[in-house]
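Engineer: Build the 3D model from these lines:
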Amino acid sequence: MTQTGIPYLFMRGGTSRGPYFRRDDLPKNLDTLADVLIAAVGSGHPLNIDGIGGGTAVTTKVAMLSESADDWAQIDYFFAQVSVEDKLVDFGPTCGNILSGVGPAAIEMGMIQPVGDETEVRIRAVNTGAHVVAKIQTPGGRLTYEGDTEIAGAPGSAAPVELSFMGVVGSSTGAFLPTGQLRDTINGVDVTCMDVAMPIAIARAEDFGLTGYESAADLDANTDFFDRMEPIRRQAGQRMGMGDVTNSVTPKFGLLAPPRNNGTIAARYFMPWNTHPTMAVTGAQCLAACALTPGTIADGMLTRPTTSPAKVVLEHASGTIDVLVDFSSEDGFTLKAAGLVRTARKLVDGRVYVPSRIWPGKETSE
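Structural biologist: The predicted structure follows:
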């Protein structure tokens, strides 16, 4: 055999898609694991022509599931972001869109047994330690993907997947405000460095000469913006205690602007070297928290809700996303939990093949 076959599910989770594996079906060593994922996705070519990636950052994501040793969780979700062209794998961040497929995938894999018409799956995000409750539709004890829920950035409708995120404050850096400041000035631009589900350096669109309503394609074509943004992002990473983030996809970068379509605030999210076509679930939580926190760069852009829980509607490049935020205003802003509704669908199941020279398989080598 010149190739190693690895069982997998190929799923759309929210507005992302990628392979979902059992962690036990992959090499334990992270360097070998990275090589396997690079080969499976086809990183190294703009079209991922030699793998199952889709040529964009939202289609080169990987989920790895295992039974959890956590006293609270049932499923451990280990995430990997594979680069499109650079043959790099980042095990640092997590992905909330891909997470929306974890509950259904765990049921498909026989790791969770459906209970009643709606099955709760308690998930630990291994990369960040966050706890998430996913409510999956299982009418009559059977998993379904059919439903009337629509999300911007995914065609048609499907069964809702309700996600409740807990323990997301300081998920990567250990602090809500990793620099200790509501605002920092980097290269002449005011930024709020915040860590809620995902560490992000957040700025005002107008400070880059932008409206904040540009399309993802227009932003991706604006090389002057990226040339100015990236040094700010790197310095923000240093100030957030994340070290040299030159080759890391975190911290991400976000832009805010006043709403124009009856939402709470307009937002654009960067992954970070290109524009997210919609909005990341993790990024949405952080951007919503920034919008709700007095003293951040969001001041003056919105009318802040004063009662909790509050629905924050982020206007993004393809529509809107709603974030239900449970917070306290006593002694400053404190985020308790955040909830979103996504959808997911199984697309393929079977085996994905990688050259045996990269990994001969778990039966013969780890």
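Engineer: C-alpha from now on. contacts and neighbour counts both.
Structural biologist: Noted.
Engineer: can you pull out the strands in the stretch 51-200 of the chain?
Structural biologist: 61-67, 75-82, 89-90, 118-125, 131-137, 160-166, 184-186, 189-196, 198-204 (DSSP state E, counting those that start in this stretch).
Engineer: which strands and helices sit next to the shortest one?
Structural biologist: Counting contacts by 3 or more Cα pairs under 8 Å, 6 or more residues apart in numbering; DSSP states H and E, the secondary-structure elements packed against strand 89-90 are helix 30-41, strand 75-82.
Engineer: Buried deepest among those, which one?
Structural biologist: strand 75-82 (a mean of 25; mean count of other Cα atoms under 10 Å).
Engineer: Give me the contacts around that one.
Structural biologist: 37-38, 41, 43, 57, 60-68, 88-95, 99, 102, 106, 121-127 (Cα atoms under 8 Å, 6 or more residues apart in numbering).
Engineer: Nearest the geometric middle of the chain, what residue?
Structural biologist: Nearest to the geometric centre of the chain sits residue 95, at 2.5 Å (Cα atoms, centre = their mean).
Engineer: burial of residue 212, as a residue count?
Structural biologist: Applying other Cα atoms under 10 Å, we find 22 residues neighbouring residue 212.
Engineer: ok, it - contacts?
Structural biologist: 205-206, 255-257, 266-268.
Engineer: Columns neighbour count, distance to residue 113 and secondary structure on top of those, output as CSV?
Structural biologist: Listed next are those as CSV, based on neighbours: other Cα atoms under 10 Å; distance: Cα to Cα, whole Å; DSSP: H, G, I helix; E, B strand; the rest coil:
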residue, neighbour count, distance to residue 113, secondary structure
205, 20, 46, helix
206, 12, 50, helix
255, 25, 41, strand
256, 27, 42, strand
257, 24, 44, strand
266, 27, 40, strand
267, 29, 38, strand
268, 29, 38, strand
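Engineer: Sequence B follows; please return its structure for comparison with A:
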Amino acid sequence: MTHTAQAIHAPQIKIPATYMRGGTSKGVFFKLSDLPEAAQQPGAVRDQLLLRMMGSPDPYEKQIDGMGGATSSTSKAVILSKSVSAEHDVDYLFGQVAIDKPYVDWSGNCGNLSAAVGPFAIANGLVDPARIPKNGVVEVRIWQVNIQKTIVSQVPIVNGHVQETGDFELDGVTFSAAEIPVAFMDPADGEGAIFPTGNLIDELDVPGVGKLRATLINAGIPTVFVNAADIGYIGTELQDAINSDIKALAMFEAIRAHGAMRMGLVSHIDEAASRQHTPKVAFVAPPADYTASSGRKVCGADIDLLVRALSMGKLHHAMMGTAAVAIAAAAAIEGTLVNLAASSEKPGDEKHGGEKRSAVTFGHPSGSLRVGAEANLVEGRWHIEKAIMSRSARVLMQGVVCVPGDSF
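Structural biologist: Below is the predicted model:
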């Protein structure tokens, strides 16, 4: 009797990790020191580890053999460590893991998962225990490594532990939880200007679309805003109306790519394809009644404007936290397309040029969200002091993730 020789494969390795929801996203959280030594530094090894952990690249676009949930909102990784800065508690690095392509995009932040950073940091010893009250609120100062900015999170504490349950409701999340106010300080991405072109409204010449007015803003995350009416929409669309339309997705990608060029994020239009996480592209419209994806009726009288945003090539089911920061910033500045949509009674009614706003409530596919920002004109340039919103976060699972040892 003969025996067929079997190939010897490396066993799986086990890495301590926590699976968390933050806002309307969820992802796998790691302490930097828990990663394999070769993955503790940026580079190909770290990227390969995260790709295999998530189950990417997957031509089926399901991420069945990994932790990813096959959407941009659920294919995310976070790496945290004690901050090297005396002014911050924790350093926060975010990776957007592509689903069907072999890359991890490190070019921006995740505003939703930012709400989970404070709770994770407290629970995992990254915040000085002396600063944590038995009951009350602890302010966690976060250094966002991707965009080199400060985020301040107010985390509720009960009996010395993070309070996760509560009655705060967030549209796009089925169950209530504890409220976590998050402030994004000076949220212009990197060292760039709020408006990279110096204009509140630019004109993009997009092949197949034509000349298109756009607000190109660099707050929270670089974002390209266009008017819904200019591209054939009304602003009340839900995911299926966009994501099932191949021509529409191609149009939005073309708009995004040309916006990236104008913002100076890429040097050639083809480079945008390998920078999917940024910029975002969104379309805005004046308020109107619609039915959210949950079936709940959203009354136009209760919101200031409509916003729909795309992430990683698909219409987002709610709103990315960083894009919400961009919305807050743009709404606070008179004359942007976002501000004008919030100030108009009907599409195209921009005769009054907008009005100053410190906060807006906008409608998105899952419901509505209130965001605020403080904007000031300093020496001829707009500056956003901070943008504020409330989110929630919760630990879903903690333990270890298993990754084949020969995959990175």
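Engineer: PyMOL command to pick out the buried ones of the contacts of strand 75-82 of the first structure?
Structural biologist: Restricted to buried positions by 16 or more other Cα atoms under 10 Å, the PyMOL selection for these reads:
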select buried, resi 37+38+41+43+57+60+61+62+63+64+65+66+67+68+88+89+90+91+92+93+94+95+99+102+106+121+122+123+124+125+126+127
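Engineer: returning to that earlier point: for the helices and strands packed on strand 89-90 of the first structure, give me a markdown table that also has distance to residue 281 of the first structure.
Structural biologist: As requested, those are arranged in a markdown table below (distance: least, Cα to Cα, whole Å):
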| stretch | distance to residue 281 of the first structure |
| --- | --- |
| helix 30-41 | 22 |
| strand 75-82 | 14 |
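Engineer: before we move on, back to that, got the strands of the stretch 51-200 of the first structure as TSV, with distance to residue 112 of the first structure columns?
Structural biologist: Output for the strands of the stretch 51-200 of the first structure, formatted as TSV (distance: least, Cα to Cα, whole Å):
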stretch	distance to residue 112 of the first structure
strand 61-67	9
strand 75-82	8
strand 89-90	28
strand 118-125	8
strand 131-137	11
strand 160-166	15
strand 184-186	45
strand 189-196	28
strand 198-204	27
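Engineer: how about the ones you listed, which one is nearest residue 248 of the first structure?
Structural biologist: strand 89-90 (6.7 Å; Cα to Cα).
Engineer: Where does that closest one end up in the second structure?
Structural biologist: Mapped onto the second structure using TM-score structural alignment, strand 89-90 of the first structure spans residues 104-105.
Engineer: same thing with stretch 221-229 of the first structure?
Structural biologist: Using TM-score structural alignment, stretch 221-229 of the first structure pairs with 244-252 in the second structure.
Engineer: Distance from the chain centre to the matching stretch, please.
Structural biologist: Remark: stretch 244-252 of the second structure is offset 21 Å from the chain centroid, using Cα atoms, centre = their mean, to the nearest Å.
Engineer: cool, and stretch 204-213 of the second structure?
Structural biologist: That offset, for stretch 204-213 of the second structure, works out to 26 Å (Cα atoms, centre = their mean).
Engineer: Over to stretch 248-261 of the second structure?
Structural biologist: 18 Å.
Engineer: Report the mean deviation for it after fitting onto the first structure.
Structural biologist: With the two structures superposed, stretch 248-261 of the second structure lies on average 1.7 Å from its match in the first structure, counting by mean Cα distance after the TM-score superposition for the first structure.
Engineer: For stretch 371-388 of the second structure, buried residues please.
Structural biologist: 371-375, 382-388.
Engineer: The residues you listed: which two are farthest apart?
Structural biologist: 371 and 382 (18.4 Å).
Engineer: Can you list the helices and strands that the longest helix belonging to the first structure packs against?
Structural biologist: In the first structure, taking DSSP state H as the definition, the longest helix is helix 223-239. Helix 223-239 of the first structure sits against strand 184-186, with contacts defined as 3+ Cα pairs under 8 Å, 6+ apart.
Engineer: rewinding a little: ok, of the contacts of residue 212 of the first structure, which one's closest to residue 2 of the first structure?
Structural biologist: residue 268 (44.3 Å).
Engineer: contacting residues for that closest one?
Structural biologist: With Cα under 8 Å, 6+ apart, residue 268 of the first structure has these contacts: 212-213, 254-256, 275-276, 279, 316-317.
Engineer: could you redo the last one with a cut-off of 10 Å?
Structural biologist: Residue 268 of the first structure is in contact with 202, 205, 212-216, 219, 253-257, 275-279, 283-284, 287, 314-317, counting by Cα atoms under 10 Å, 6 or more residues apart in numbering.
Engineer: Please produce a ChimeraX select command covering the buried subset of those residues.
Structural biologist: Here is the ChimeraX command that selects only those of these that count as buried (16+ other Cα under 10 Å):
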select :202,205,212,213,215,216,219,253,254,255,256,257,275,276,277,278,279,283,284,287,314,315,316,317
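Engineer: Narrow the contacts of residue 268 of the first structure to those in helices?
Structural biologist: 216, 219, 283-284, 287.
Engineer: I am finished for the moment; much appreciated.
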